[in-house]
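Participant: The sequence and its predicted three-dimensional model are supplied below.
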Amino acid sequence: MEQAKRKVTIIYCCDNDLALYRKTQSFNLNDYGDMIIPQEFKRGKTIVAVCAGEIDVINSVGDKLVAQYWH
């Protein structure tokens, strides 16, 4: 029997970086239906948000500030 999973997009920043990142991935659910994010994934990160399914972030904090330095 295949273990139940939930597809989410996690928005996070790395402990040594202020930039925001996102990753869409499916994680296992426990017997109570709670999602389990493995320690290996969480290591070195601060999770800002967990969103259901795949999302498309149009703009986030600092996007305009960072864009100024690229031009």
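Facilitator: Cool, the structure landed.

Participant: For the rest of this, base every contact and every neighbour count on C-alpha atoms.
Facilitator: OK.

Participant: check which helix or strand covers the residue positioned nearest the centre of the chain.
Facilitator: With distances taken as CA atoms, centre = their mean, the residue of the chain nearest its centroid is I10 (1.7 Å). Using DSSP states H and E, I10 sits in strand 5-14.

Participant: let's bring in a second model and compare:
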Amino acid sequence: MKNINESSAPAVIGNNAIEISVLYICQTNLSIKPQLETLTTQKNLNGRVIIPAEFKAGKNILAVMEGRVQLLNSLGDRAEHNQEHQVA
């Protein structure tokens, strides 16, 4: 029998912080242009990333990536050319 005071939230291992980037589309905006945010969160005992409910509210999450990433192109946008990254 489950104790009423037990939390149904996934267990977290100590200070198991991880930086992630989340690609999402806002549910409240009619635009389909993806947004990207980076946040630091925790992993549960199974190694899955825990995304806070407050962050997920109002968003359709498309992808979760480890680390800080930079979105160069989405839905037909052209990637910006940067002189120091050009290939001859």
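Facilitator: Good, I have the coordinates. Being a predicted model, the structure only gives us computed values, none of them experimental.

Participant: hang on, the earlier thing: what range does the strand holding I10 of structure 1 cover in structure 2?
Facilitator: Counting by TM-score structural alignment, strand 5-14 of structure 1 pairs with residues 17-26 of structure 2.

Participant: ok, now stretch 29-46 of structure 1?
Facilitator: Going by TM-score structural alignment: stretch 29-46 of structure 1 matches residues 43-60.

Participant: distance between the ends of the matching stretch?
Facilitator: 20 Å (CA to CA, to the nearest Å).

Participant: so how far is the strand holding I10 of structure 1 from its chain's centroid?
Facilitator: Computed by CA atoms, centre = their mean, to the nearest Å, the chain-centroid distance of strand 5-14 of structure 1 equals 3 Å.

Participant: From the contact counts, what lies against it?
Facilitator: strand 20-28, strand 45-52 (3 or more CA pairs under 8 Å, 6 or more residues apart in numbering; DSSP states H and E).

Participant: with structure 2 superposed, average distance for that strand?
Facilitator: With mean CA distance after the TM-score superposition for structure 1, strand 5-14 of structure 1 departs from structure 2 by a mean of 0.7 Å once superposed.

Participant: show me what contacts L23 of structure 2?
Facilitator: 34-37, 61-64 (CA atoms under 8 Å, 6 or more residues apart in numbering).
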